[in-house]
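J.: here's a sequence, model it:
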Amino acid sequence: MRTNVLARTLVGATAVLGLAAGGLATAGTSFAASAPTAKTAVSAQDLSVLATNNFGLSSQQAKNIQCFLRTSPASYTGAIDGQLGTNSWKAFQRWLKEYWSYNDSIDGDPGPNTIKALQRMLAFGWGYTGSIDGIAGSGTKAAFARLANEDSVFYPC
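T.: Predicted coordinates for the structure are as follows:
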């Protein structure tokens, strides 16, 4: 008899705990986050196409750079839109490879090696006096703006 009472007590207690746990698990479903929606995967290459890096240049200054790249051996064929994106930086990397010892891939990413070559160029004639460190700091940006403002460098687009 004791076994039956003990068994019923355990079964009853287990049932109560199970119901309570189930109730707690479903009690907040009306407040739960909605089901996640499917998202399209974006590759790093897709993002690089969308990225622009004018290094502090105004839209007009960036257009000047693009005009220069179009008329130079860099072979820029993109839009003159004032946004130095992947295609602009690929053309700039071709220019830097040809004349300023750029030795990395032509990938359109203005990373440290691109910036070092740019700094070598800017040190030659646009007043950059900082170290060739691959960091586009204020000195690099100021010299880049001087390049972008120089009328003798740009030809009509």
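
J.: CA atoms for contacts and neighbours, from now on please.
T.: OK.

J.: what residues of the helix or strand that Gln66 is a member of count as buried?
T.: Assigned by DSSP states H and E, Gln66 belongs to helix 59-71. Residues of helix 59-71 classed as buried: 61-70 (neighbour count, 16 or more other Cα atoms under 10 Å).

J.: go on, stretch 76-96?
T.: For stretch 76-96, the neighbour count (16+ other Cα under 10 Å) marks 76, 80, 82-96 as buried.

J.: which helix runs longest in this protein?
T.: helix 2-27 (DSSP state H).

J.: all helices for this protein, in order.
T.: Going by DSSP H, the chain shows helices at 2-27, 44-50, 59-71, 86-99, 112-125, 138-149.

J.: identify the residues contacting the second one?
T.: Just to be clear, that refers to helix 44-50. The contact list for helix 44-50 (Cα atoms under 8 Å, 6 or more residues apart in numbering) reads 85-86, 108-109.

J.: now the other sequence, so there's something to compare against:
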Amino acid sequence: MYGYKGAFDGALGAGSWKAMQRYLATWPGQPSPYKGKIDGVVGPRTIVALQANLKKFHGYTGALDGVAGSGTKAAFRRKAYSNPAV
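T.: Below you'll find the model as predicted:
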């Protein structure tokens, strides 16, 4: 999905993050779309867009600060495990 072409290996590499950036930029209902370069680099813009998504859909309660702290990581785990296996 979202242009991911790599192996389903459970690793979050650049290809995974490029797909996530595309998702965060274009998914209908995304509360704070990602507006950066689709480069697979997990920088503050990627994290802010991810945090906005996690806040709306997966119980993240922290600030949209671009820092992947423990609350962001816990909500990201909830998001990852809420989707069926491919």
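
J.: what's the TM-score here?
T.: Scored against TM-score structural alignment, normalised by the length of the second structure, the superposed chains reach a TM-score of 0.89; 82 aligned residues with a Cα RMSD of 1.1 Å.

J.: so what's the residue positioned nearest the centre of the second structure closest to, chain neighbours aside?
T.: Centroid check for the second structure by Cα atoms, centre = their mean gives Leu50 as the closest residue, at 4.3 Å. Leaving aside its sequence neighbours, Leu50 of the second structure sits nearest to Leu24 (Cα to Cα, 6 or more residues apart in numbering; 6.8 Å).

J.: what's the match for that neighbour in the first structure?
T.: Using TM-score structural alignment as the criterion, Leu24 of the second structure maps onto Leu96 of the first structure.

J.: next: Phe57 of the second structure.
T.: Phe57 of the second structure maps onto Gly125 in the first structure, by TM-score structural alignment.

J.: with Thr72 of the second structure instead?
T.: Using TM-score structural alignment, Thr72 of the second structure sits opposite Thr140 in the first structure.

J.: please apply the same query to Pro44 of the second structure.
T.: The equivalent of Pro44 of the second structure in the first structure is Pro112 (alignment by TM-score structural alignment).

J.: what sits against the closest residue to that match other than its chain neighbours?
T.: Computed as Cα to Cα, 6+ apart, the closest residue to Pro112 of the first structure that is not its neighbour in sequence is Gly134, at 4.1 Å. Listed by Cα under 8 Å, 6+ apart, the contact set of Gly134 of the first structure reads 111-116, 119.

J.: 6 Å instead, please
T.: 112, 115-116 (Cα atoms under 6 Å, 6 or more residues apart in numbering).

J.: from those residues, which is closest to Phe154 of the first structure?
T.: Nearest to Phe154 of the first structure out of these is Ile115 (Cα to Cα; 20.8 Å).

J.: chain neighbours aside, what residue packs nearest to the closest one?
T.: Take Ile115 of the first structure and drop its neighbours on the chain: the residue closest to it by Cα to Cα, 6+ apart is Gly134, 4.7 Å away.

J.: burial count for Ala15 of the first structure?
T.: Residue neighbour count, defined by other Cα atoms under 10 Å, stands at 12 for Ala15 of the first structure.
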